[in-house]
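A.B. asks: Just need the structure, nothing else, for what follows:
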Amino acid sequence: MARDIEITFDCTDPAGLAAFWAEALGYRLQDPPKGFESWEEALEAMGVPPERRNNASAVVDPDGVGPRLFFQRVPEGKQAKNRVHLDVRAAPGLEGDARMAALEAEAERLVSRGAARHERHEPAPPLSAGFIVMTDPEGNEFCLD
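C.D. replies: Below you'll find the predicted structure:
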């Protein structure tokens, strides 16, 4: 039986990283619990002290197809290269120069929102159509593919 999955990020700023990934993927912040207009209102009603209100955040695919991304605050910073990373499919169906131009445009857009660009890998058919290695605002690696 297939399972739904959730991808969890350990981070220092759950709200900030959730906002970045919502923008990067076309996701939206998860709605607050029923009966509440905002997360701030819900957390206040639950008695969560202000200093703990950025301990977690989540974003969801507005179409309900992609996995939920969950961001949880941890005390330690990122220590080493990710063993697992996301590939953001920013140029589906494109090849050659058109593909790389689309990846460059997306890289530029995400850099303006806090990502960092690391390296471009040129197309090397038949094994690679080319990609760009990036990191999110907290240093987690991902590729524009």
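
A.B. asks: Every contact and neighbour count from this point should use C-alpha atoms.
C.D. replies: Noted.

A.B. asks: contacting residues around the closest residue to Glu119 other than its chain neighbours?
C.D. replies: Leaving aside its sequence neighbours, Glu119 sits nearest to Val133 (C-alpha to C-alpha, 6 or more residues apart in numbering; 5.2 Å). Neighbouring residues of Val133 by C-alpha atoms under 8 Å, 6 or more residues apart in numbering: 117-121, 141-144.

A.B. asks: could you measure Val88 against Asp63, distance?
C.D. replies: 17 Å (C-alpha to C-alpha, to the nearest Å).

A.B. asks: my bad, should have said Glu23
C.D. replies: Counting by C-alpha to C-alpha, the gap between Glu23 and Asp63 amounts to 15 Å.

A.B. asks: please give me the structure for this one as well, since I'd like to look at both together:
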Amino acid sequence: MASVKQLQITFDCAEPERVARFWCEVLGYVVPPPPEGFATWGDFDRSLPPESQGSAFACVDPSGEGPRLFFQRVPEEKVVKNRLHLDVRVGTGLVGEERLAVLEAECARLVALGAARVRLLPADGVEESCLVMRDVEGNEFCLD
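C.D. replies: Model prediction:
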């Protein structure tokens, strides 16, 4: 049986670089170096045919542990709820008011970056509280 060596998460979006840079800020990810022979990603992008320029962007975990995030331009707009979403684990191990304070502080930071708060899912005796949010293009994610 084959084992997975790497995992990449791909986002369909209208503006790949904008969405990638948002997620870099959320997760502490970085933009990898451009391909050999190019000083910047802009230089690389300008080398592509016009219809391919701005069509993709990526970011990576600087520690090399997290998955690569890849953002690709698609023509259609997002119209329904995601079937898959990311949980950004900022409150791991915290409960009650302490957890809520951490979630709210991170929510405020992300709203300043262009995210939108959707709703609080309060603790229910089984699961702890989490905040449902949307990124800069409306993709749902949770602060957990």
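
A.B. asks: circling back to that earlier point, between Val88 and Asp63 of the first structure, which one's more packed in?
C.D. replies: Val88 (17 against 7; other C-alpha atoms under 10 Å).

A.B. asks: Excluding sequence neighbours, find me the nearest residue to that one.
C.D. replies: Val88 of the first structure's closest residue in space is Leu144 (C-alpha to C-alpha, 6+ apart), at 5.0 Å.

A.B. asks: surely the one you found meets Arg89?
C.D. replies: Yes. Shown here, Leu144 of the first structure and Arg89 form a contact pair, counting by C-alpha atoms under 8 Å, at 6.2 Å.

A.B. asks: which secondary structure element contains the residue most central in space within the second structure?
C.D. replies: By C-alpha atoms, centre = their mean, the second structure has its centre lying nearest to Trp23, at 3.7 Å. Assigned by DSSP states H and E, Trp23 of the second structure falls within helix 16-27.

A.B. asks: aligned partner of the residue nearest to the centre of the second structure in the first structure?
C.D. replies: Using TM-score structural alignment, the equivalent of Trp23 of the second structure in the first structure is Trp21.

A.B. asks: Correct me if wrong: its match contacts Tyr27.
C.D. replies: Yes. The pair Trp21 of the first structure / Tyr27 is scored as a contact, 7.3 Å apart, by C-alpha under 8 Å.
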